[in-house]
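Asker: can't give you the sequence, but here's the structure:
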């Protein structure tokens, strides 16, 4: 079965949608996902998605649920369709008919500091090591690492400029002295290899004119984790989770971490308090302050 919205070379509707996403500086990955998800509705309808009715959307979501589509995937489709109906076809009444489902958020996988060091040391070349070091050392999303340019490294202000963050937002990420040293080493090696240019990508792909892909970064992380004998299920976002958790455990204010991560809402950052085990271990229980058991005394069952 084909996707009417996707298969047409360039229909006016598709172009309008792409223009709306470009105007808001959506990342390439987000645009690809939105086109795919709107294509799902077009496939269901068997006609152009801008002709959908409220009943069509209701039946579409019921069918998704009955087919066992995971809740996060269903919610991602809702986001794409809400954007489409609100901005591209100016039918906000339909956007309000789409139901977003609640689901328990799983605790993120977090590496210990030792595991992060082992993973970075298990990479097979300097470019891969530096790319993963940026993901952890600056807390960047995988797409943000991929889209960094050499000019985004601001060594005077010790910042990394993230021009295409989530939702197309611009922000500054931290640049530590050790990370800058590593980046300078990669700059020298990359120049010698002929793949690094002042106006080029910080991490070029197989073709120097294109950035490294998010898929390749994912593969690099997985292979490094296996080589480092890390049994946890690891992906590029694991390094971002670990960055935030380690900062929280070191006592960094959660609102500062929110800014560093580029989170729009504080509750997104506060989620890391659930995995900051070092923070929990450093807290003294009020029970211990009762003084019921003094050092040297026998335990109750002794």
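Answerer: That came through fine. These numbers were taken from a predicted model, which means no experiment stands behind them.

Asker: all contacts plus neighbour counts: C-alpha atoms, from now on.
Answerer: OK.

Asker: Name the next helix or strand downstream of whichever strand or helix holds residue 172, please.
Answerer: For residue 172, the host element (DSSP states H and E) is strand 171-174. The helix or strand immediately downstream of strand 171-174 is helix 177-193, counting by DSSP H and E.

Asker: hold the first one in mind and look at this next one:
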């Protein structure tokens, strides 16, 4: 029986093709995992039919089921749509237009905002490097993912600035570095550098570099300036390259620390890591800063997104005297 030639490669499985195209387009690993999950769910929803044999009606049926039967949020439904459209456009080369599914309801809830005293009470309850991360969420207006992905070269201690690279929407921006964290941050970096030197001595010390920089600059992944500001506690295998590396702290660790601190501080609000970014923007607005400046610091594409914090300030009739008070 004739055997296949070793030079003949079997075509890659569909989900492997998705991963390959996403990596060629420099998508984040978390986005890759999310898109693959949604594509898998889409295929399973239609009894494992191949997407090339399906089209607009099947996409609409899947999205409608998410909205009607599973009652997902609008952002979740949009995420699923983006993943499926990526599959068709980028991987299969099929154009899909005119999607007309039942849309999930878009909530119009105002963001939860802490008072300054509440924010500081929570922060003081958190220990270790997790506390420093949360200080940057509140003091610099960073998203959690942005804080954890910071590299040494992104900190300008002299100018008291943080450079956020490849943020949401693949945008770069500059925000402030609070003066109150400078000494603590410098002490933290001394320990990070010592750990990096130890890793190098053990034959490790490399980090993931974005946009194929690792192939262009062969030894850059071991340079100090490319190391994470908040490195993980242990070295693990990179899921993409298979190389043993020290990644940054995982989001779940910060999220658990914040949840526990909120409980210990006795704050009766639904607080998450993003609450500190909301509080950053609202407190700047309260202090009289121009909304366009706040928009730039937050990295919002449209000032309408930033305007939501003006509604937070007006919540509860603030500025209006109640008739009960005479």
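Answerer: Cool, the structure landed. This structure is a prediction, so every number in the text was calculated from the model and none was measured.

Asker: Would you check the span in structure 2 matched by the strand holding residue 172 of structure 1?
Answerer: Aligning strand 171-174 of structure 1 against structure 2 (TM-score structural alignment) gives residues 173-176.

Asker: Then stretch 220-238 of structure 1?
Answerer: Against structure 2, stretch 220-238 of structure 1 falls on residues 257-275 (TM-score structural alignment).

Asker: what distance separates the start and the end of the matching stretch?
Answerer: End-to-end distance of stretch 257-275 of structure 2 (Cα to Cα, to the nearest Å): 14 Å.

Asker: what does stretch 228-235 of structure 1 give?
Answerer: 14 Å.

Asker: re earlier: average offset of the match of strand 171-174 of structure 1 relative to structure 1?
Answerer: The superposed stretch 173-176 of structure 2 is, by mean Cα distance after the TM-score superposition for structure 1, a mean 2.2 Å from where its aligned residues fall in structure 1.

Asker: Spatially nearest residue to residue 170 of structure 1 (excluding sequence neighbours)?
Answerer: The shortest distance from residue 170 of structure 1 to any non-neighbouring residue, by Cα to Cα, 6 or more residues apart in numbering, is to residue 163 (4.7 Å).

Asker: Likewise for residue 103 of structure 1?
Answerer: Distances taken as Cα to Cα, 6+ apart put residue 71 closest to residue 103 of structure 1, at 6.9 Å, once the chain neighbours are dropped.

Asker: burial of that neighbour, as a residue count?
Answerer: Residues within reach of residue 71 of structure 1, counting by other Cα atoms under 10 Å, total 16.

Asker: same question, residue 235 of structure 2
Answerer: Neighbour count for residue 235 of structure 2, taken as other Cα under 10 Å: 17.

Asker: Tell me how many other residues crowd the closest residue to it other than its chain neighbours.
Answerer: Spatial nearest neighbour of residue 235 of structure 2, chain neighbours left out: residue 246 (4.3 Å); criterion: Cα to Cα, 6+ apart. Residue 246 of structure 2: 23 surrounding residues under other Cα under 10 Å.

Asker: Likewise for residue 320 of structure 2?
Answerer: Residue 320 of structure 2: 8 neighbours (other Cα under 10 Å).

Asker: Flag every buried residue along the match of stretch 220-238 of structure 1.
Answerer: By 16 or more other Cα atoms under 10 Å, the buried positions in stretch 257-275 of structure 2 come out as 257, 258, 259, 261, 262, 265, 271, 273, 274, 275.

Asker: The fourth one contacts residue 127, correct?
Answerer: No - taking Cα atoms under 8 Å as the definition, residue 261 of structure 2 is not a contact partner of residue 127, at 9.4 Å.

Asker: shared neighbours of these two, which are they?
Answerer: Contact criterion Cα atoms under 8 Å, 6 or more residues apart in numbering; residues shared by residue 261 of structure 2 and residue 127: none found.

Asker: so stretch 129-139 of structure 1 matches what in structure 2?
Answerer: On structure 2, the counterpart of stretch 129-139 of structure 1 by TM-score structural alignment is residues 131-141.

Asker: mind checking how far that stretch is from the chain centre?
Answerer: 15 Å (Cα atoms, centre = their mean, to the nearest Å).

Asker: residues in contact with that stretch?
Answerer: Applying Cα under 8 Å, 6+ apart, the contact partners of stretch 131-141 of structure 2 are 119, 123-124, 142-144, 147-148, 162, 175-178, 181, 184-185, 254, 273-274, 276-281, 297-298.

Asker: Give the ChimeraX command for selecting the buried subset of those.
Answerer: Burial among these is assessed by 16+ other Cα under 10 Å; the matching ChimeraX selection reads:
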select :119,123,142,143,144,147,148,162,175,176,177,178,185,254,273,274,276,277,278,279,280,281,297,298
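
Asker: Could you tell me which of the contacts of stretch 131-141 of structure 2 belong to strands?
Answerer: Applying DSSP state E to the contacts of stretch 131-141 of structure 2, the entries found in strands are 162, 175, 176.

Asker: Output these as JSON lines; include the columns distance to residue 293 of structure 2.
Answerer: Shown next, in JSON lines, are these (distance: Cα to Cα, whole Å):
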{"residue": "162", "distance to residue 293 of structure 2": "15"}
{"residue": "175", "distance to residue 293 of structure 2": "10"}
{"residue": "176", "distance to residue 293 of structure 2": "11"}
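
Asker: and the closest residue in space to residue 188 of structure 2 that isn't next to it in sequence, what helix or strand is that in?
Answerer: In space, residue 188 of structure 2 comes closest to residue 129 once its chain neighbours are excluded; the distance is 7.8 Å by Cα to Cα, 6+ apart. Element membership for residue 129 of structure 2, per DSSP H and E: helix 128-140.

Asker: Pull out the buried positions in that helix.
Answerer: Buried residues in helix 128-140 of structure 2, counted by 16+ other Cα under 10 Å: 129, 130, 131, 132, 133, 134, 135, 136, 137, 138, 139, 140.

Asker: Quickly note the distance from residue 56 of structure 1 to residue 36 of structure 1.
Answerer: In this view, residue 56 of structure 1 and residue 36 of structure 1 are 18 Å apart by Cα to Cα.

Asker: what lines up against residue 91 of structure 1 once you look at structure 2?
Answerer: Counting by TM-score structural alignment, residue 91 of structure 1 lines up with residue 94 in structure 2.

Asker: what residue of structure 1 takes the place of residue 234 of structure 2?
Answerer: Residue 234 of structure 2 maps onto residue 207 in structure 1, by TM-score structural alignment.

Asker: With residue 114 of structure 2 instead?
Answerer: Per TM-score structural alignment, residue 114 of structure 2 is aligned with residue 111.

Asker: Spatially nearest residue to residue 228 of structure 2 (excluding sequence neighbours)?
Answerer: residue 151 (4.4 Å).

Asker: How many neighbouring residues does the one you found have?
Answerer: Neighbour count of residue 151 of structure 2, defined by other Cα under 10 Å: 20.
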